[in-house]
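**Student:** Generate a structure from the sequence data that follows.
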Amino acid sequence: MGLADPVVTLLGPDPSHRNCVLNGNAFQQDAIQSFNGWQYACFYSPLPGGGAAEPLFVHVARRRLPHGPWETLVLDDYPQTTDDGHNTVQVGHRVRYRFSLPKVALSPEGFEWEPKLFRCTLSQLPGLEGEDELFGYITYPRFGQLGEDLWFSWRTGKAGLGDDHLSVYRAGTGRHELVGGSGSGTHLRGVDGNPYIHGLHHRDGRLHATWVWRGFVWYEGWDDPADTKHKAQAGPNSAQNNHDICYAYSDDGGRTWCNGAGERVADLSRGESIRPDSPGIVAFEIPRGSGLHNQESQAVDHSGGVHVLNRDNLDGEQRWKHYYRSSDGSSPLLAHPLIGPSGFVVIPSEGTWTQRALPHVKGLYGGKRGQVVVSRDDDLYFVLPDTEAPTLTILKALKDDGYSTYELVWRKEGFPPTDPLVDETRLDYDNVLSVYTRAVAEGVDVGAKSNNVVILDFQL
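**Tutor:** Take a look at the predicted model:
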C-alpha cells in the first residue's frame, strides 16, 4: 500500500459508555484546525483524573506543529449531560458560543494554555444579539474561512423541516453580520423539507456549497415543542427521504448565489433564498429511498473542481460514490475521455458532473460517513470508516489521472465506527493528512468498551 503508518497522538478518553458518538461526526466543521503554525482540536471527555464518567466537558487542545506535545484545557463550567449525537462541541439546541481573548491564535507562544483565555459562554453571537428567533433552536453550526474573516452557518427547525442560515464573523471587529444585511441570512430555504449541506468551502474568492434535500412527512404532534420523533434514525422522516445532490456558488461571500451554469438564483440582500424549485441547482437527480446520506463530505480542488462523497443504490447496489464537477478552467478529465454505453467517446465539458462508485469499500445505507479531501498536490484522499468493523480505509485518486481511479493506500483495524475528520488547512499547506478519529484503547480487558480520541498524522 502507498501510505506509511501514521504517527498517532492521544487527545483523551472518549465517552464510550454513551450510546451516541460525540467525538467524530461529519457535520463538525471543524473539530481539528491548523493556524499560524499550531494545530487545535476539541472534544468531549470526562474531567481528567480517571474519576466519574459523567458529566462530560469541552476539552480544547493545541500543539505546535509539526511535532509539539498536546496541551489541553477543560472548560469545566458547561457540563454536557444529554446522550444525543447532535450535541457535539459545535452543536446544541440553544447556541452556546465562546471565544478567546484577542491574539491568542496570532501569538500562541505568549499565552499559557488555560481556561481563563476563553470568555464566558454566550447564548447569542456578538453583533446578532437581537436575533432570538434565529438562535433559539439550532443544529449543525459550522465555521469556515472566508478570506481574513469566517463564515458561520447553522440550521433552524428540525430534521426534514428547516432552513440554513449564513453570517460572517468580521476579524476586524470581532462581531457577526448576517449575510445580505438585515433579515435572516437564509441562503438555503426548505419548503416542506430541509437542506443538509456536505459543507461550504471558499477557494480563490468563490464559496461553494453542495447539499441534499430531505422531504418532510407530516405526522400528528409535529409542531409540539417537546416532540422528538424527527430525531429518529428510522421512520418517515429519516434519511430515506433524502433526495437530489445540489450545487450552487457565490462570488461575493454568500450574498448572491448562482447555479452551475452561472445563472443567479438568489440574492439574500433582497430577501431571496435558494429553494428546491430554484432552476439549475440539481447536479444529480436521486429519488427518495435511494440510499442517499446527509452531511457526508465535500472538497474543492485548486482548479475549482468540486468533489462530493456520498452514496446511493441507483446502480442496483448500495455504494459509496465520488461525484465530481470539473473546474471552470482546464479540467483533468478532458485528457481522459469516458467510453459511453454505446462505445462512443464522451469528453466531459468544463463544469460537467460525473460520478463513479468507489472500490474496496461498501458504503452501507445510513452507515458512518467518510471524508474526501484535497492534498497540496491536488490529489484526492478518501478517508472511510467501516460501520460493521473497527477498520479505517484510505483511498487515493490522482489529479493526473483525472480522478478516475482509486488506489487503496492504507487500511488498518483498531478504529471503531466513527466519522473521521481531517485538518484540511494542514493538508493544503504542509501536505500532512491529520485525521481526527477514535481508536480502541490498548490494555483494556477483552469485551470492554473503551476508546480514545486520537490524531493520525500521515506524511504524504
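**Student:** CA atoms for contacts and neighbours, from now on please.
**Tutor:** Noted.
**Student:** which residues does the nearest residue to D132 once chain neighbours are set aside contact?
**Tutor:** The spatially closest residue to D132, leaving aside those adjacent along the chain, is Q124, at 7.9 Å (CA to CA, 6 or more residues apart in numbering). With contact taken as CA atoms under 8 Å, 6 or more residues apart in numbering, Q124 is in contact with 95-97, 132, 135.
**Student:** PyMOL command for the buried members of those?
**Tutor:** Buried residues within the contacts of Q124, by 16 or more other CA atoms under 10 Å, are selected in PyMOL with:
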select buried, resi 95+96+97+135
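**Student:** Second chain to compare with the first, below:
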Amino acid sequence: MPGKASRKPTAPRAFAAAHAKAGLALTASLLALGTAAPASADSAAPEVRMIQQSTLDPQALYFVSYDGLVNSSSYQQSGILTHGGFQYAAWYTADRSAVVARRALGTTRWETVALPHRLSVDDSHNTISLGISPQDDRLHVAMDTHNNPVHYFRSKPGLAAGRGAWQAEAFGPLQRTLEGVDVGSMTYPRFVVAPNGKLQLSYRTGQGSGNGVLELAEYDGAWHELGSWTSSTGDYSANGGTSTTRNMYLHGLTYGPRGRLHAAFTWREGDNSVLCDPGGLTNHDTGYAYSDDQGRTWRNNTGEQIATTGTDQRVSISSPGHVVRPSGVDHALINQESQAVDSTGRPHVLVSRVPEDATDCVTDFTAQRRSQGRVYHQHREADGRWVETQLPVPLEAFGRTRIGFDRDDNAYAVMPYGRILTASKASGWTDWTLRFDPQDFNAFGEVLVDDTRAAKDGVISVMYQQRSQGTTPSPIAVADFRLERGGGRIGNGPALAAGPLSGLTFERS
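**Tutor:** From the prediction side, this is the model:
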C-alpha cells in the first residue's frame, strides 16, 4: 500500500539497481536473502519474561537534540555494562552532573556517585561511555565530547572488582587527556576489552560527520595511541553528484570468542549533492572489516588485508571487498545501529532503512523512517556469505535497535520504546517474533542494553528514559528480562519481582 513499508524481502534486482545507482559494484556471491518468519505459537524463538525494574534517577536531565537523548543513544556502546558481580550505569542528572552507579547483580539497589563535572552543552552526542580494564579493575569514564577534548575519569585500581569505597574520590580528578596522552578533539568514544585484557578506546577525529577518521588507543596501565585506521578521502558518485569526503560510522566494535575484532559500519558522505532530495541522508552500504591482531591490521570480508593502523594504508571507500550489503543513499539508512558476535565467531548486525521497494527517493529521512522504516538483521555465514532478514515489526521510530545473544546463541533485538523480539539459532535467526511490547515504559525511543550481562547470568538489562516535554526532567529506569523456553510469561504488564518504579506514573506514548 502507498505510504507503508512492504514486509516482503527486497528483491536481488532492487539491490543491484540501488547499488548501480550509487556507482558501486554488487558482489552477488557475498549476499544471500532471507525473510522473517511470521510469529506463531510454536515458534522456536525464546519467550521473554520481565523479572524486575529499578529506578536509576526519578529526575534525570532531559532535552532532545539530533532526535535523541544524551542519556540514551546507541553510540555509547557501553552506557550500562557488567563486570564481575556488579552492573554499572551512567547518566546526567537534572542539574547536569555526571553520575556513575553500580549494583550487585540480582538486586535493585543502586549506589550512586556524582563526579565533579557537569554537561557543558545541550548536545545528545555528548553521552557517557564506560569501560573497565580487567588487568587492574579500573573503571574508565569518557564523556561530554563532540569534536572537543574528552572529559575523562579513571578510578583507583580494584574499584570495578568491589574493592574500595564507592565515592567520588575513587575516580580522581577530571582530565582532558587520557592520563596525559593528548588525542586531541574526539567524538563517539567506545571502550572494548581485547583478548589479552587490554582496554581499547575507539574514537573519531577530524572535521565532523562528513569528514572524519577513526582512531584507536590502548591501555595497559597507561594509555598509548595506536593511530588512525580509516580514511575520509575518495570519490563516491550518485544522483549526478560526487562526494570526496566522508566518515565511517561503526555499528559496533566487538571481539569474538577467537580473538577476532569485528567492525561493521556505514559511510556518511560529506556532500549532499549525491542525494536524490535534500531531505535525505547520505548514509550508504553495510561495510565490514576485521582484525586478527587487535586492531593493528584490517582485512575485508574475503580475508584480503586492506589497512594497517597508524599508516597511510587505511580502510576507505576505495578498499576492495568491504561492502557486504549494498544500500544506496536514498533510503534513510541510519548510522551506528548495533552489532554482536555469536559464540561461533559470526558477526551479526542490525540496520534500519526505508525499504527499496517502498520508495526510490526519501525526501524527509526523519519522518519516513518513522512511517516506512524497517529493521534488518544481517549476519555472516562461515563461507563468507551475508544473509539479510527483515524483522516483522515496523520501526515506527527514528531511532535504532540493539542486538545481542543469550548463552545458546538465540538472538534478541530491543527496538525503540523497549519492544523485544527474539529469534532462535535453530531457525538460522529467521523466526523473529515479537515477545515483549511494553505498556508502561513510555520510553523516549532509543534504549540502552547491557550486552555483557546475558553471558553472566542470562539476564538482559534494558536502560531507558521516559518521554517528557521540552526540558522537563524525567525518570531513568532499568528493566531486567530473561529469555526462556516455554512456560514463561510473555508480553505486557508490571514487573514480576521486587523493585518496581515505586511512586512513578507511566503513560503509553
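**Student:** element containing the residue nearest to D132 of structure 1?
**Tutor:** Counting by DSSP states H and E, there is no helix or strand that carries Q124 of structure 1.
**Student:** re the thing from before, turn the contacts of Q124 of structure 1 into TSV, columns for distance to A26 of structure 1 and secondary structure.
**Tutor:** Output for the contacts of Q124 of structure 1, formatted as TSV (distance: CA to CA, whole Å; DSSP: H, G, I helix; E, B strand; the rest coil):
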residue	distance to A26 of structure 1	secondary structure
V95	19	coil
R96	19	coil
Y97	20	strand
D132	27	helix
F135	22	helix
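**Student:** which pair in the contacts of Q124 of structure 1 spans the largest distance?
**Tutor:** Within the contacts of Q124 of structure 1, Y97 and D132 form the most distant pair, 14.2 Å apart (CA to CA).
**Student:** coming back round to it: S209 of structure 2 versus the residue mapped onto the residue nearest to D132 of structure 1 from structure 2, what's the distance?
**Tutor:** Matched across to structure 2, Q124 of structure 1 falls on T177, judged by TM-score structural alignment. Applying CA to CA, to the nearest Å, the value for T177 of structure 2 to S209 of structure 2 is 22 Å.
**Student:** same thing with Y88 of structure 2?
**Tutor:** Using CA to CA, we find Y88 of structure 2 at a distance of 30 Å from S209 of structure 2.
**Student:** Those two: which is more packed in?
**Tutor:** Set Y88 of structure 2 next to S209 and count neighbours by other CA atoms under 10 Å: Y88 wins out with 24 against 20.
**Student:** What is the aligned counterpart of S461 of structure 2 in structure 1?
**Tutor:** S461 of structure 2 maps onto S434 in structure 1, by TM-score structural alignment.
**Student:** how close does its match get to D423 of structure 1?
**Tutor:** Counting by CA to CA, the gap from S434 of structure 1 to D423 of structure 1 is 6 Å.
**Student:** cool, P79 of structure 1 as well?
**Tutor:** Distance from P79 of structure 1 to D423 of structure 1, by CA to CA: 27 Å.
**Student:** Among the contacts of Q124 of structure 1, find me the one that's closest to L188 of structure 1.
**Tutor:** Distances from L188 of structure 1 to the contacts of Q124 of structure 1, taken by CA to CA, are shortest for F135, at 16.3 Å.
**Student:** got a list of what that closest one touches?
**Tutor:** Contacts of F135 of structure 1 (CA under 8 Å, 6+ apart): 94-95, 123-124, 156.
**Student:** of all those residues, which comes closest to T9 of structure 1?
**Tutor:** Of all the contacts of F135 of structure 1, V95 has the smallest distance to T9 of structure 1: 30.6 Å, by CA to CA.
**Student:** Excluding chain neighbours, give the residue nearest to the aligned residue in structure 2 for that closest one in space.
**Tutor:** For V95 of structure 1, the aligned position in structure 2 is occupied by V150, per TM-score structural alignment. Nearest residue to V150 of structure 2, sequence neighbours excluded (CA to CA, 6+ apart): R176, at 5.4 Å.
**Student:** which stretches of structure 1 form helices?
**Tutor:** Using DSSP state H, the helices of structure 1 run over 132-135, 424-430.
**Student:** I'd like the ones you listed as JSON lines, with distance to Q33 of structure 1 appended.
**Tutor:** Below are those laid out as JSON lines (distance: least, CA to CA, whole Å):
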{"stretch": "helix 132-135", "distance to Q33 of structure 1": "25"}
{"stretch": "helix 424-430", "distance to Q33 of structure 1": "7"}
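**Student:** State the distance from the match of V95 of structure 1 to T187 of structure 2.
**Tutor:** 8 Å.
**Student:** Mind checking the helices of structure 1 for the one nearest to L65 of structure 1?
**Tutor:** For L65 of structure 1, the closest of the helices of structure 1 is helix 424-430, at 9.5 Å, according to CA to CA.
**Student:** Name the residues of the closest one that are buried.
**Tutor:** The neighbour-count check on helix 424-430 of structure 1 (16+ other CA under 10 Å) flags 424-428 as buried.
**Student:** counterpart of K425 of structure 2 in structure 1?
**Tutor:** Per TM-score structural alignment, the equivalent position to K425 of structure 2 in structure 1 is K399.
**Student:** wouldn't that match be in contact with R376 here?
**Tutor:** No: K399 of structure 1 is not in contact with R376 according to CA atoms under 8 Å; the separation is 11.1 Å.
**Student:** what's near enough to touch L292 of structure 1?
**Tutor:** Here L292 of structure 1 is in contact with 239-240, 242-243, 286, 310-313, 365 (CA under 8 Å, 6+ apart).
**Student:** Could you dump those residues into JSON lines with distance to S404 of structure 1 and neighbour count added?
**Tutor:** Below are those laid out as JSON lines (distance: CA to CA, whole Å; neighbours: other CA atoms under 10 Å):
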{"residue": "A239", "distance to S404 of structure 1": "28", "neighbour count": "25"}
{"residue": "Q240", "distance to S404 of structure 1": "29", "neighbour count": "21"}
{"residue": "N242", "distance to S404 of structure 1": "26", "neighbour count": "27"}
{"residue": "H243", "distance to S404 of structure 1": "25", "neighbour count": "25"}
{"residue": "I286", "distance to S404 of structure 1": "22", "neighbour count": "18"}
{"residue": "N310", "distance to S404 of structure 1": "16", "neighbour count": "27"}
{"residue": "R311", "distance to S404 of structure 1": "17", "neighbour count": "28"}
{"residue": "D312", "distance to S404 of structure 1": "18", "neighbour count": "23"}
{"residue": "N313", "distance to S404 of structure 1": "20", "neighbour count": "18"}
{"residue": "Y365", "distance to S404 of structure 1": "24", "neighbour count": "19"}
